[in-house]
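Chemist: what shape does this take:
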Amino acid sequence: MKLSFFFYITFCFQLLAFHSFSQDNITLSEENSSLKSIIHKIEEQTSYNFILNNDVIDVDQIYSIKVIEKDVTETMALLFENSSISYNIKKNHIILSKSNIQADNYTINGTVTDANTGETLLGASISIKDSKQGVFTNEYGFYAITLPKGTYLFEISYLGYTTKEVSIELKNNIKLKIELQPSLSELSEIVITSNQHAKSQVQSILGGTIRLTASEIKKLPAFFGEPDIARAVLTQPGISSVGEGTSGFNARGGNIDQNLILLDEAPLYNTSHLFGLFSIFNADAVKVVKLYKGGIPARFGGRASSVLEIQQINGNSKRFKGEGGLGLLFSRFTIEGPIKKDKVSFLASGRRSYFDLFFPLINDIPADKFHFYDLNTKLTWNINKNNTLYASGFFAADVIKIDQEEEGGEGGSDVGIDLGWTNATATVRWNHIFSSKLFANITGIYSKYKFNIGIREDFNEEEDFVTTLERSIENWIFKPDFTYFSSPDMQMRFGLSGNLYQFIPKLRGTEINEVYDKEKALELGAYYSVEKQWDRLSLDAGLRFSWFANYGEDTIAIYNPDFPQTPSTITGFRNVKNNEISKSYFGVEPRMSLKYDFNDRKAFKIGYNRMFQYIHLITSQTIALPNDVWKPSGQYIEPLEVNQFSAGYAYDTKDKGYNFSLEGYYKTFDNIVEYKNGARLGINNNLETELVPAKGFSYGLELAAYKNKGRVTGNANYTYSVTKRKTKSAFSSEQINNGAYFSSDYDRPHLFNLTANYKLSKKWEVGAFFTYQTGRPTTQPNGRFTFNGESYLTYADRNSFRIPDTHRADISFTYTPTGNPKTNWKSSWSFGLYNVYGHKNAFSINSVLEDNELETGQISLIGAPIPFISYNFKF
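Modeler: Alright, predicted model coming up:
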């Protein structure tokens, strides 16, 4: 009895003691402290003792931990997260041992940055020297690589930077920020040597990807001396446009609305100033441009042919820096620097044209205002080693105001036209490192494009009567994106995206203020992709699920199914309540790219993509105009579906001085939106009555060669391509060209580009560019008829003729004087000729009846050499 009572009392005391110990709370804030030191502080704050074998557990390992009033279980979980050490808590003892799962593997992660500016470097290579193992930094400069315990010599390289070697003894998880120094161009007098991976297509698993830096873009001869990203993209294989001075580009047979153009992840809908003569992108504010036209990663959705991803620089985090340029017709200025060194930095960059300052000198131009401007801003906050916050904004505007005096004596009026369009975006991004292997980027975006055209009438200098038509498209986007670096040869990416659209047409005037045919839509996406490398084989495979709904208060016409859709065949209407879904669609989008390395200089690739596009640019023009209508898929307009198959071969010479690539593709298009013959696409609440669905195909072959070393550097590329379409209406009256295939507006079979830069001396450099393209298809008159005494033209099949082939050569010279070593001021002069030999490239062929005779003439936007000069500076 006494013995039983003794055991009972002992058990109660032990239970009370254990309960007491389990309530011990711990507060620690340790940065790169030894495990021995952390153990000692935990023992001081609690009643727990650690038990471990010093031959097994290295107590000199470095750990970091921050906890406030946490119990011992939570503290141990945080301390040994992703560690090779396991723990077991028994009574008042914490027993440490070697984990069986991760005993020999450790992870090194961090960012790669520019040593002078703190700018993160995208796509930098971190590899084990004399080994195929390695990784590339993602688009935020982050990397992670997991390896067995041991000592490694890492080689870190990036285009335009000096390669760096770092020896690391990997015996625990390490967070390492790597800084690279920009390389000097005068390494060997005037011989230029680029990074060994300069334009190599061997390294990338994805086919048809192109990467451009701001320095490359600035070397191209430019229209009026202004570096232009859009024109730089047009120098690449597989990329064309319908003519000089037009907005947008066509990628592998796709229309301009099939390109997803992102600036710091925000979508843009009109990327041109002055109807396409200049792009809205300021090269001084751009870090890198990446074009996907073959293999398109699963994280991108919403467009069917290509993705143009543009990232702004983050802003120098170490010192203040500025640059700019003064040109004949506009100027630009960029300033960046630290608000708090290595912690908070900013960027502000702006451009402004001053065409309108010269118009008063020219009596023939009635424009009162005629200019454009744009502004790029960004704020970067490195909160701590695991968190970085970015906030960026962009605004661009074109303003055109034309006054025309009407002659009529008393009672006459002055008529004016106000025309303008704006782009505005705001992006907030949060980069967070959850663990040594898991990286997250969470983004919120707002984007708006607005076009307006107004007619002003001033009667006897009294009151203005104004009627204005506005069209706008708005986006609210939320995107959480995650990357998991499983091992050196495998990484996974997954995430979600939500995009809320609003399409608002508005008519305003002195006595009216009406919103008509407003539409709302929601697009949701979820994706997963994996990148896996074996000895010679590499795979990039992904799957994207997309869902789209058109919703909101609306009235939808119901048509007689036995007849074509016209206003006269409407049999009734269906009313859609506010926030009610009127029509929804679902798409499954597989993506796959496979690469086989014959060796480190030769690779063969194959790929497949399926893309769905749920919004459409509706136009009957050959060129896109700012007032063109964007229309979401709905009851009568189905999503565009594109399937692309590609195969290619890439080869680098032994010294990496030359890169060659050959790639072929075949694409199918379904549910293309075509306009009917004689369509009128103005203000129309039943726009579907002017449209007809179509299908099509495109195929092509692209050859490219790059020279990276020597006094002469540059590239040459040739593209052969065919793009056809065919309407698929059930009614013969709606068929275009009697239901036969016809060439699309941007079917230009032969395309050749040549770009070269020649380093004459340390101060002088010359750049040249030449392009040749087959003339685009057009529709021309083939006869005439007379009705009631009036003559009218008849037209041949759609796009059955071609305008003449186009070609152009540009040249530029850059003079860089010796800078003053006592100051940071550097400057250069750029001058040259655009369209050197003054070729009049046909923009269109126009035919009219004059005095009962058919008169045909060629319209050329640029038919003479255009000289330019600009002064550029840095400090």
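Chemist: drop to CA atoms for contacts and neighbour counts, all remaining ones
Modeler: Will do.
Chemist: for residue 228, which non-adjacent residue is closest in space?
Modeler: If the residues on either side of it in the chain are set aside, residue 228 comes closest to residue 279, at 6.3 Å by C-alpha to C-alpha, 6 or more residues apart in numbering.
Chemist: distance check, the one you found against residue 544.
Modeler: 31 Å (C-alpha to C-alpha, to the nearest Å).
Chemist: do the same with residue 713
Modeler: Distance, residue 713 to residue 544, using C-alpha to C-alpha: 40 Å.
Chemist: quick one, which of those two is more surrounded?
Modeler: Using other C-alpha atoms under 10 Å, the more surrounded residue of residue 713 and residue 544 is residue 544, with 24 against 21.
Chemist: a strand runs through that one, doesn't it?
Modeler: Yes - assessed with DSSP: H, G, I helix; E, B strand; the rest coil, residue 544 lies in a strand.
Chemist: thought it was touching residue 299?
Modeler: Yes - with contacts counted by C-alpha atoms under 8 Å, residue 544 reaches residue 299, the gap being 7.4 Å.
Chemist: mutual contacts of these two, please.
Modeler: Common neighbours of residue 544 and residue 299, using C-alpha atoms under 8 Å, 6 or more residues apart in numbering, are 527, 528.
Chemist: how about the strands in the stretch 201-350 of the chain?
Modeler: Taking DSSP state E, counting those that start in this stretch as the test, the strands found in the stretch 201-350 of the chain are 209-213, 239-240, 250-251, 259-263, 266-267, 272-273, 278-279, 286-292, 306-312, 321-327, 330-340, 344-353.
Chemist: which positions within the first one qualify as buried?
Modeler: Taking 16 or more other C-alpha atoms under 10 Å as the neighbour-count basis, strand 209-213 is seen to contain the buried residues 209, 210, 212, 213.
Chemist: need the residues that contact stretch 701-716.
Modeler: Residues outside stretch 701-716 that contact it (C-alpha under 8 Å, 6+ apart): 190-194, 198-199, 237-238, 656-665, 717-721, 752-760.
Chemist: another sequence for comparison is provided below:
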Amino acid sequence: MLGTHLNKHVGLILGFLFFLNCTITISAQEEQQASIPLISYIQSLENRFNIKFSYLNEDLENLTITIPQQTTTLDTILKIIQEKFQIRIEKLDDRYYTMVKDNTVDLCGHVLDNFAENSIPGSTIEILGTNRALITSDDGKFTIDGVPKDASIRIRYLGYLTKNMSVAEFLSLGDCPNILMSPHLEQLNEVIVYQFLTTGIIKENDASISLNTAEFGILPGQIEPDILQTVQALPGIKSIDETVSDINVRGGTNDQNLVLWNGIKMYQSGHFFGLISAFNPYLTDKVTIYKNGTPSAYGDGVSSVIQMETSNTIAEQWKGGAGFNLISGDFYTEVPISNKLGVQFAGRRSTTDFISTPTYNQFFDRAFQDSEISDQNNNAVDDDIVRDEDFYFYDFSGKILYNINDDHQFRLSAIQINNDLKYVETDLTNNATSTSLLKQSNTSVGGQLQSQWTERFSSLLNVYYSRYNLDAENVFGNQSQLLFQNNQVIENAAKLDTEFKLNDRFNWNNGYQYIETGITNATILNQPLFQSEIKGVIRIHAPYTEINYHSSENKFIARIGSRFNFIENIGTFTKLVVEPRLNLNFKLANYLRAEVLGEFKSQTTNQIIDLEQNFLGVEKRRWILSNDGTLPVTQSKQGSVGINYEKNNFYIGVEGFYKSVDGISTRTQGFQNSNQFSGEIGSYEVQGVEFLINKKGNNYSTWLSYAYNKNDYTFDSIVPQTFPNNLDIRHTLTFASTYTFKNLKLGIGINYRTGKPYTQPLDGNEGLDTDFSPARINYKEPNSSRLPEYIRADASAVYSFPLGRRVKANAGLSLLNMTNRRNTLNRYYRVNENDEIETVDNVSLGITPNFSFRIDF
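Modeler: Sure, this is the predicted structure:
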């Protein structure tokens, strides 16, 4: 038993000794693995391996290290330090080393869709707080070096939610991790636009028409996107005399159109007496046309608004172009000076003063020799006159774009338009020579400041100065009688427009516009001596307001507003004109929508038309101001209802309208009968229907448009009081088609319209009253006769081809009036020196070819 007891004690003693040994061993190990300052450990390495480290104390202080076990080599220890503390260690020689704390890191990754895990090429990777960014490759991968460790990363791609993360978060995902992006799901409202006729022409949800010149396709007879020629392809917009400076919208005269360029009102719109648009289409980015339902921000223009805008964004890289046709040459350029500053410039000049082309000859004949004269027995009169001319035109425009910051952008625009003519006419029969000089110019400068104050509130400040001047000098056949005439318009204006987003459904627009317009008309005749100078100034203060609403999925869209015009003609009258506006668009069924439009409008500037000798008998229009006496403020009321259907590139649109315009004068309407100079005040009413059917395919477009207008004057003092308007074109029909084959665009079309009204003399001897000196013509009821119908067929072709990696070129050929039909545009009567009535027919362009060549880069 003693042995057993002893054995137990020996066992306990041995067990105690074993436990004590283990405890001492563990304690020793823990002591060996305790964290110590990194600097102390580096100093121990210097002693152990007989080396020296160079480092900054601030890079290593406050860092601790657990002494690594089983690390017998220096290289292994240094590798552990580099990986653990992101310290770059460089060996200078066998004994000396440098240690630098690395504050940057190299990153790589792969951006994927989190739904199907497909690569997302072209994603943007931004290092916030720096100017460094890149996009992912075609397989969605990226690598970026030297990223600060305290930076944040932003990953973006259109259609996906933006992802933000710190570098530490990025590193925690591992080496070259997959970055999963979540799609941005948003229920979009139905897009309500109708693209018809050719590319670049769109009918918007507010019934306006937008023209995008950069995307413009081709129209019959056009090889360049002439802005004011293009708008005439739309139903309800025509030029009865084939010019761009006399556009008639729903039976209105040209001066009843408000023409804006970058927010500046333009008083001159054409070159070559209206045959060519004065606005360079290659710098113009967008054109918007309102025939009805105009926003309350626009005053003036009782018939329409034509708004032209050049590009409002700074180009990413330098681009431009140049070209020529058989009338003129032009160029344009857009230059980004920096990411905040850019410049645009365009210029054009005619070649008409040193090159005579078939196109120029036809245009000249149309402007100066378009008359066919016959006597009272309908026999042709030999007009034995020799004509000589020296004519040229030019225009240039520019724009400075400056982005003050992300929320404020400033734009400065300027345009100059000039026409110069010297015209000599020699009558070989009487051996008499008349000389005429004419200079016509428009100079305009305007500035715009666009500001985004908050996410919901923005403003646009627009200020401009516009000056129009026309000087005409006529030296008559006796070389001693001189007539000088001048028409000058100076306008200063400022407009502040604000927009406040009440919520996702409502926008509230408010604004104020101030316009000061001064017009001078001067006439000087030396034999007999006569001098006249009429000046006037009108000031308009116009606050306006408007509410915009769109329902879910755009089933109902509304714009309701009003404009308040406080009009003051200095020393003559003051007047308040209230102009309510209405624009409704709503869904009737799938693919079928209706629109209801209405507006009251007014204008205080008009053009008087003297059709005999003023301004050479060619440019016959002079701007004048309303005076509430001989010419009141012109006011209009218009309402329309339309239906639009589009499915599978098949469009049908029909719109009926009624328009009433009051406060017109016979002097502004172009009468050529006994009422021409009477100055009677009256009104006109237009009732009409516009119809368009258009079928488009991948490479073709075919359309048929038709317009019916019944346009009647009412003048209380004329018998009869109601009779057809001078612009009463009852039926207008256009059928056209375009086709694209690879780089070739073709267009062909035919235009038909009934003849315009005119007034004939009484039959027989009653037609001439010889009791007066000179004799006068006795007329039948005004506009009781009509000219023959107008028919014209046009064709055009444009071929595009590359000239280099960045240089594109195109060549175009067009034919206007390809059948050479001699359409009569106007007819009037005059008394010759033998007291006989002569008939004067103004005829249209004959067959007119044109060729163009352009390069763009």
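Chemist: neighbours of residue 114 of structure 1, how many?
Modeler: Per other C-alpha under 10 Å, the neighbour tally for residue 114 of structure 1 reads 17.
Chemist: ok, now how distant is it from residue 312 of structure 1?
Modeler: According to C-alpha to C-alpha, residue 114 of structure 1 and residue 312 of structure 1 sit 15 Å apart.
Chemist: again with residue 738 of structure 1
Modeler: For residue 738 of structure 1 relative to residue 312 of structure 1 (C-alpha to C-alpha), the value is 49 Å.
Chemist: who has more neighbours out of the two?
Modeler: residue 312 (21 against 12).
Chemist: identify the residue of structure 2 aligned to that one.
Modeler: Using TM-score structural alignment as the criterion, residue 312 of structure 1 maps onto residue 310 of structure 2.
Chemist: so its match makes contact with residue 279?
Modeler: No - between residue 310 of structure 2 and residue 279 no contact is recorded; they are 10.4 Å apart, counting by C-alpha under 8 Å.
Chemist: ok so, going back, and the residue nearest to the match of residue 312 of structure 1 when sequence neighbours are not counted, how many neighbours?
Modeler: Nearest residue to residue 310 of structure 2 in three dimensions, chain neighbours excluded: residue 284, at 4.2 Å (C-alpha to C-alpha, 6+ apart). When neighbours are counted by other C-alpha under 10 Å, residue 284 of structure 2 registers 21.
Chemist: separation between the counterpart of residue 284 of structure 2 in structure 1 and residue 384 of structure 1?
Modeler: Superposed on structure 1 with TM-score structural alignment, residue 284 of structure 2 falls opposite residue 286. The gap separating residue 286 of structure 1 from residue 384 of structure 1 is 25 Å, by C-alpha to C-alpha.
Chemist: wait, isn't residue 641 of structure 2 in contact with residue 594?
Modeler: Yes - using C-alpha under 8 Å, residue 641 of structure 2 is in contact with residue 594, at 7.4 Å.
Chemist: show me the contacts for residue 456 of structure 1.
Modeler: Contacts for residue 456 of structure 1 (C-alpha under 8 Å, 6+ apart) come out as 414, 415, 416, 417, 418, 464, 465, 466, 467.
Chemist: show me what residue 430 of structure 1 lines up with in structure 2.
Modeler: Taking TM-score structural alignment, the alignment pairs residue 430 of structure 1 with residue 449 from structure 2.
Chemist: could you find the closest non-adjacent residue to its match?
Modeler: Nearest one to residue 449 of structure 2, counting by C-alpha to C-alpha, 6+ apart, is residue 410 at 4.6 Å.
Chemist: tell me which helix or strand that neighbour sits in.
Modeler: Under the criterion of DSSP states H and E, residue 410 of structure 2 resides in strand 408-427.
Chemist: so what does that strand touch, helix or strand wise?
Modeler: Secondary-structure packing of strand 408-427 of structure 2 (3 or more C-alpha pairs under 8 Å, 6 or more residues apart in numbering; DSSP states H and E): strand 385-405, strand 432-452.
Chemist: gap between the residue positioned nearest the centre of structure 2 and residue 735 of structure 2?
Modeler: Nearest residue to the geometric centre of structure 2 (C-alpha atoms, centre = their mean): residue 286, 2.0 Å. Distance of residue 286 of structure 2 to residue 735 of structure 2, computed by C-alpha to C-alpha: 26 Å.
Chemist: looking at it, residue 812 of structure 1 is touching residue 226, isn't it?
Modeler: No - under the criterion of C-alpha under 8 Å, residue 812 of structure 1 makes no contact with residue 226, lying 11.5 Å away.
Chemist: between the two, who's got more neighbours?
Modeler: Between residue 812 of structure 1 and residue 226, counted using other C-alpha under 10 Å, residue 226 has the larger neighbour count: 26 against 23.
Chemist: what is the neighbour count of the nearest residue to that one once chain neighbours are set aside?
Modeler: Nearest residue to residue 226 of structure 1, sequence neighbours excluded (C-alpha to C-alpha, 6+ apart): residue 327, at 7.7 Å. Around residue 327 of structure 1 there are 19 other residues, counting by other C-alpha under 10 Å.
Chemist: quick one: contacts for the aligned partner of residue 327 of structure 1 in structure 2?
Modeler: In structure 2, residue 327 of structure 1 lines up with residue 325, judged by TM-score structural alignment. Applying C-alpha under 8 Å, 6+ apart to residue 325 of structure 2 gives the contacts 850, 851, 852, 853.
Chemist: please repeat the previous calculation with a cut-off of 10 Å.
Modeler: With contact taken as C-alpha atoms under 10 Å, 6 or more residues apart in numbering, residue 325 of structure 2 is in contact with 223-224, 350-351, 357, 359, 811-813, 850-854.
Chemist: and stretch 650-658 of structure 2, how far out from the chain middle?
Modeler: A distance of 24 Å separates the centroid of the chain from that of stretch 650-658 of structure 2, by C-alpha atoms, centre = their mean, to the nearest Å.
Chemist: that stretch maps to which residues in structure 1?
Modeler: Using TM-score structural alignment, stretch 650-658 of structure 2 pairs with 658-666 in structure 1.
Chemist: likewise stretch 785-799 of structure 2?
Modeler: Aligned using TM-score structural alignment, stretch 785-799 of structure 2 spans residues 801-815 in structure 1.
Chemist: coming back round to it: any idea how far residue 829 of structure 1 is from the residue nearest to residue 226 of structure 1?
Modeler: In this structure, residue 327 of structure 1 and residue 829 of structure 1 are 10 Å apart, going by C-alpha to C-alpha.
Chemist: what's the overlap in contacts for these two?
Modeler: By C-alpha under 10 Å, 6+ apart, residue 327 of structure 1 and residue 829 have these common neighbours: 869, 870, 871, 872.
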